[in-house]
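S.K.: Pasting the sequence and the predicted coordinates here, then a few questions.
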Amino acid sequence: MPDALDHIHDLGAFVSASPSSFHAAREGARRLAAAGFTELGEDRSWPAGPGKYLVVRDGALIAWIVPEGAGPGTGFSILGTHTDSPSFKLKPRPTTGRLGWLQAGVEVYGGPLLNSWLDRELQLAGRLVTFDGEERLVETGPLMRFPQLAIHLDRAVNEGLKLDKQQHMNPVWGLGDPSAADLVGLLAAKAGLAPEEIGGYDIVAADTQEPRTFGAENEFFASGRLDNLSSVHAGLAALIAAAENKTDGSIAVLAAFDHEEVGSGSRSGAAGPFLEDVLNRITAGLGASEAERQQAFAASFCISADAGHAVHPNYAERHDPANHPVLNGGPLLKINANQRYTTDAPGAARWARLCRDAGIPYQEFVSHNSMPCGSTIGPLTATRLGIRTVDVGIPLLSMHSAREMAGVQDPFYLSRVSEVFFIR
């Protein structure tokens, strides 16, 4: 599928440009601006009426298209995603080390597969903030590594590797005396700043290995941060494509939140007010009363797009016996009786219609009863706004690894159905 290959190569470029949530939001804004979207400031007045707009809040991005025929009660078609991934975040006073090694003090962010981060060339990336409040993005390129203990010093390692988050997850980044080194100063220099200018930072680790296709027919794709940049990229591609053809119908919205991997409880997370703030300002610009705003929300629909699990051939017993999603079989419709996913019958039917109209397959995912699933932004959006929400996402293997595995076709399928969703 030429379209799928083009999409996957562009996804790889997007991941490479997005080692942190802040980079992902800014790269998304750059792509949208190139497609004619206007970036707005939250501290400024916003234009009313039709147009293509975006706003960035920290590591989150919301973009939308108000069509010509939109009125006070027009509903929203929302695709919700997230920009963050499990990783390691730089602590205060991060320059550490001993025995001649320079090490970095890091804190575990979210739920990474710790062993997958061993023996990889990692970079630090994120934002620096000066005492004057200026923000600068920074990325170091290959800088550090979690070196694994040799098997000669742990003969039982293949019977079970146990990593202590404090003792063992301290990456090395140089040689020397920690008292004479300055990791924050290194980051400042990369950003063209002096160390004494830095007032704060949000810096995470990211793998530096380039994304690539592989397999007997190059049908697989390996990359860091597929959970959930695969959905962010699909939403960006879909919204940009929809902007060329959308003249009426709903208001199309892409909401890419931060902090999903740690519970979404932040000003830029799905549990915060960001999406509601934006939707309220859009309806106000269309002259909506409170009753019309509620009418618009009642007429809205949200697709929560977050990666899910493909069946693992070596661990089939960990999956539901009747539902075995595979790579390249289409995006997942994620279902959970306890509302960890928000999919219900009307939402499932609408998703089925969208996939039928887009001409793509989809698969159903439900967890093994003895292995509770994680959750997504879906329940948060549905609870906060009362908008019907369905949970979907491409299937992965090695989820939360430093390098995850997808099928080449599934990200394109997700983008295609998202475009149909936005155009309606």
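M.R.: Now that the structure is in, tell me what you want to look at. This structure is a prediction, so every number in the text was calculated from the model and none was measured.

S.K.: going forward, measure contacts and count neighbours with C-alpha atoms only.
M.R.: Fine.

S.K.: Now do the helices in the stretch 201-350 of the chain.
M.R.: With DSSP state H, counting those that start in this stretch as the criterion, the stretch 201-350 of the chain has helices at 226-243, 274-285, 290-298, 345-358.

S.K.: Let's have these in CSV, adding distance to Leu161.
M.R.: Converted to CSV, these look like this (distance: least, CA to CA, whole Å):
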stretch, distance to Leu161
helix 226-243, 24
helix 274-285, 41
helix 290-298, 49
helix 345-358, 41
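
S.K.: In JSON lines, list those along with mean neighbour count and distance to Ser415.
M.R.: Converted to JSON lines, the helices of the stretch 201-350 of the chain look like this (neighbours: other CA atoms under 10 Å; distance: least, CA to CA, whole Å):
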{"stretch": "helix 226-243", "mean neighbour count": "26", "distance to Ser415": "4"}
{"stretch": "helix 274-285", "mean neighbour count": "18", "distance to Ser415": "21"}
{"stretch": "helix 290-298", "mean neighbour count": "17", "distance to Ser415": "24"}
{"stretch": "helix 345-358", "mean neighbour count": "16", "distance to Ser415": "10"}
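
S.K.: Among these, which comes closest to Phe257?
M.R.: helix 274-285 (8.6 Å; CA to CA).

S.K.: Output the contacting helices and strands for the closest one.
M.R.: In this structure, helix 274-285 packs against no helix or strand, with contacts taken as 3 or more CA pairs under 8 Å, 6 or more residues apart in numbering; DSSP states H and E.

S.K.: That helix: how far from the chain's middle?
M.R.: Here the centre of helix 274-285 is set off from its chain's centre by 22 Å, with CA atoms, centre = their mean, to the nearest Å.

S.K.: do the same with stretch 242-256
M.R.: For stretch 242-256 - counting by CA atoms, centre = their mean - the centre lies 20 Å from the chain centre.

S.K.: next one: stretch 30-37
M.R.: 19 Å.

S.K.: So which bits of it are buried?
M.R.: For stretch 30-37, burial by neighbour count (16 or more other CA atoms under 10 Å) applies to 32-33, 37.

S.K.: And stretch 156-175, by the same measure?
M.R.: 169-174.

S.K.: Put this next to the first one:
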Amino acid sequence: MTNAPARTDSVAEYIEDFARFIAASPSSYHAAAEVARRLDDAGFSRLKESAEWPTEAGKRYVVRDGAVIAWNQPMASASITPFRILGAHTDSPGFKLKPKPTIGSHGWLQAGVEIYGGPLLNSWLDRELELAGRLVTRDGREYLVRTGPFLRIPQLAIHLDRDANAGLTLDRQRHTTPVFGVGDASQADLIGHLAHIAGIDGWAVAGYDILTADTQEPRRFGLADSLFAAGRMDNLSSVYAGLVALLGAPEDADHINVLAAFDHEELGSNSRSGASGPMLDDVLSRIGAGLGASVSDKLRAYADSWCLSADAGHSVHPNYAEKHDPVNQPVMGSGPLLKINANQRYSTDAAGAALWARACAAADVSYSEFVSNNTVPCGSTIGPLTATRLGIRVLDVGVPLLSMHSARELAHVNDLVGLSRAIGSFFAGA
């Protein structure tokens, strides 16, 4: 299977391919693998972190667990050449298999799961879910696996909870355990089933990182098919937009374009493949070392570098408008967001706002500012982490969504395409 880079001048082509990207990426490990596959198709070379890296111009990438960093090093790159970085993340909220995951109750077979990140729990009820992620065998080999529709978290019928519509309360331990069949749990083997799908022996599996994903297909709908619903758009919308922009970026830029898609953002990014870890600095330092950069040269390159931290943001919700700022109320369809927070939960400052204005103008894309209501504290992104770790100038942007952290989120097709166009202008040097 191969894919030509999606065309950002065709909304239909972009959205169709984005839907395929989401479908191929039920876990962060699958997302990193799908990015790698597309980079391979586009002529990028995969490098091992334990190997010596080439120093000449070229298009390259590395994968670390569920994270991937790709870059295009132009011919004229020197020791002080700055970087233009698109930062995003591959993981999404959901549930992760616990140790001893095959459990049961009252004749039902169930999967023992731990909540991953901050999912909107009620949205995961009564949906056909799959298990997806990686198995690691005793010899250290990794195998990607996915089940297709396999699990369901059944809600209690209204007849047995007459007050459910007055206020649903879910116990995170007792009420979120999915079912996958009936029978004797002592005779079932969930990991063995996953191993069988992967084509390996169950006894050989020594470790696993397996998460849930919604299996409903992405879909356009609404007036003029302008709305788009899918799982995991927080934050595959940014990963895909950055990938498309990188594949279409000029190869003779006066900077080095980088796509950095981290894992574990939904958990706070504190891992070796998260934005708080050393991965991005490792890669940039090795690129600089290959160009003969001294410590001073590296700092000079960083001083002229920029990072777009792209992560999903909030559109104003028509049924809960009071939750938003009374003046700054971005509506889906008005373009991607520039995310601003006085307390630096987002990294955007005046210089970053000016850069985003230039990039959007060059791409002929409108945009809206997002700022939180003072009574509703905002979350954060990889932006402040990157700025703090590297000292690189960072601004926060993203696609406006409704139902963020739901099993199935909602976006506008023009915003999805507009984000990639604006990133393309950023990579072109706007």
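M.R.: It's in. Nothing here was measured: the structure is a model prediction, and the numbers come from that model.

S.K.: TM-score for this pair?
M.R.: The TM-score (TM-score structural alignment, normalised by the length of the first structure) is 0.99; 422 aligned residues with a CA RMSD of 0.8 Å.

S.K.: picking up where we left off before, between the helices of the stretch 201-350 of the first structure, which one is closest to Glu135 of the first structure.
M.R.: So among the helices of the stretch 201-350 of the first structure, helix 274-285 is nearest, using CA to CA, at 19.9 Å.

S.K.: Can you check which part of the second structure that closest one sits on?
M.R.: The aligned range for helix 274-285 of the first structure in the second structure is 279-290, by TM-score structural alignment.

S.K.: The matching stretch against the first structure, how far on average?
M.R.: Taken over the aligned residues, the distance from stretch 279-290 of the second structure to the first structure averages 0.2 Å (mean CA distance after the TM-score superposition for the first structure).

S.K.: What lies in contact with that stretch?
M.R.: 53-56, 69, 79-80, 260, 272-273, 298, 390 (CA atoms under 8 Å, 6 or more residues apart in numbering).

S.K.: Sitting in strands, which of the residues you listed do you find?
M.R.: Secondary structure defined by DSSP state E assigns 69, 260 of those to strands.

S.K.: Can you tell me which of the contacts of stretch 279-290 of the second structure are buried?
M.R.: Neighbour-count burial within the contacts of stretch 279-290 of the second structure applies to 69, 79-80, 260, 272-273, 298; the criterion is 16+ other CA under 10 Å.

S.K.: For the aligned partner of Gly335 of the second structure in the first structure, which non-adjacent residue is closest in space?
M.R.: Correspondence of Gly335 of the second structure to the first structure, assessed by TM-score structural alignment: Gly330. The shortest distance from Gly330 of the first structure to any non-neighbouring residue, by CA to CA, 6 or more residues apart in numbering, is to Tyr362 (4.3 Å).

S.K.: residue contacts, that neighbour?
M.R.: Each residue near Tyr362 of the first structure by CA under 8 Å, 6+ apart is listed here: 329-333, 352, 355.

S.K.: Turn the buried ones among the contacts of stretch 279-290 of the second structure into JSON lines, columns for distance to Phe95 of the second structure.
M.R.: Output for those, formatted as JSON lines (distance: CA to CA, whole Å):
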{"residue": "Ile69", "distance to Phe95 of the second structure": "26"}
{"residue": "Ser79", "distance to Phe95 of the second structure": "44"}
{"residue": "Ile80", "distance to Phe95 of the second structure": "44"}
{"residue": "Ala260", "distance to Phe95 of the second structure": "24"}
{"residue": "Arg272", "distance to Phe95 of the second structure": "21"}
{"residue": "Ser273", "distance to Phe95 of the second structure": "19"}
{"residue": "Lys298", "distance to Phe95 of the second structure": "40"}
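
S.K.: Can you report how many residues neighbour the nearest residue to Asn373 of the second structure once chain neighbours are set aside?
M.R.: Excluding the flanking residues, the one nearest Asn373 of the second structure by CA to CA, 6+ apart is Asp325, at 4.2 Å. Using other CA atoms under 10 Å, Asp325 of the second structure has 17 other residues around it.

S.K.: before we move on, what about the one 3 residues further on?
M.R.: When neighbours are defined as other CA under 10 Å, Asn328 of the second structure has 14 of them.

S.K.: So for Glu219 of the first structure, which of the helices of the stretch 201-350 of the first structure sits nearest?
M.R.: Of these, the one closest to Glu219 of the first structure (CA to CA) turns out to be helix 226-243, at 15.7 Å.

S.K.: how far is the closest one from where the chain is centred?
M.R.: 10 Å.

S.K.: Which neighbouring elements make contact with that helix?
M.R.: Using 3+ CA pairs under 8 Å, 6+ apart, helix 226-243 of the first structure sits against helix 2-16, helix 21-34, strand 76-82, strand 251-257, strand 404-407, helix 409-423.

S.K.: returning to what we had before: quick one, which of the helices of the stretch 201-350 of the first structure gets closest to Ala188 of the first structure.
M.R.: The nearest among the helices of the stretch 201-350 of the first structure, by CA to CA, is helix 226-243 at 26.7 Å.

S.K.: What angle do strand 251-257 and the closest one make with each other?
M.R.: Helix 226-243 of the first structure and strand 251-257 are oriented at 160 degrees to each other (axes from the mean of the first three to the mean of the last three CA atoms, to 10 degrees).

S.K.: now helix 226-243 of the first structure and strand 76-82, what's the angle there?
M.R.: Using the same axes, to 10 degrees: helix 226-243 of the first structure against strand 76-82 is 150 degrees.

S.K.: what sits up against helix 226-243 of the first structure?
M.R.: 11, 14-15, 28, 32, 35, 52, 64-65, 79, 81-85, 252-254, 256, 305-307, 393-394, 399-400, 404-406, 411-412, 414-416, 418-420, 422-423.

S.K.: follow-up on the earlier one: let me know the closest of the contacts of Tyr362 of the first structure to Gln123 of the first structure.
M.R.: Nearest member of those to Gln123 of the first structure, counting by CA to CA, is Pro331, at 30.8 Å.

S.K.: The aligned partner of Leu54 of the first structure in the second structure sits in which helix or strand?
M.R.: Residue pairing (TM-score structural alignment): Leu54 of the first structure is matched to Tyr61 of the second structure. Using DSSP states H and E, the element containing Tyr61 of the second structure is strand 58-64.

S.K.: and that strand, what other elements does it pack with?
M.R.: Counting by 3+ CA pairs under 8 Å, 6+ apart, strand 58-64 of the second structure packs on helix 28-41, strand 45-46, strand 67-73.
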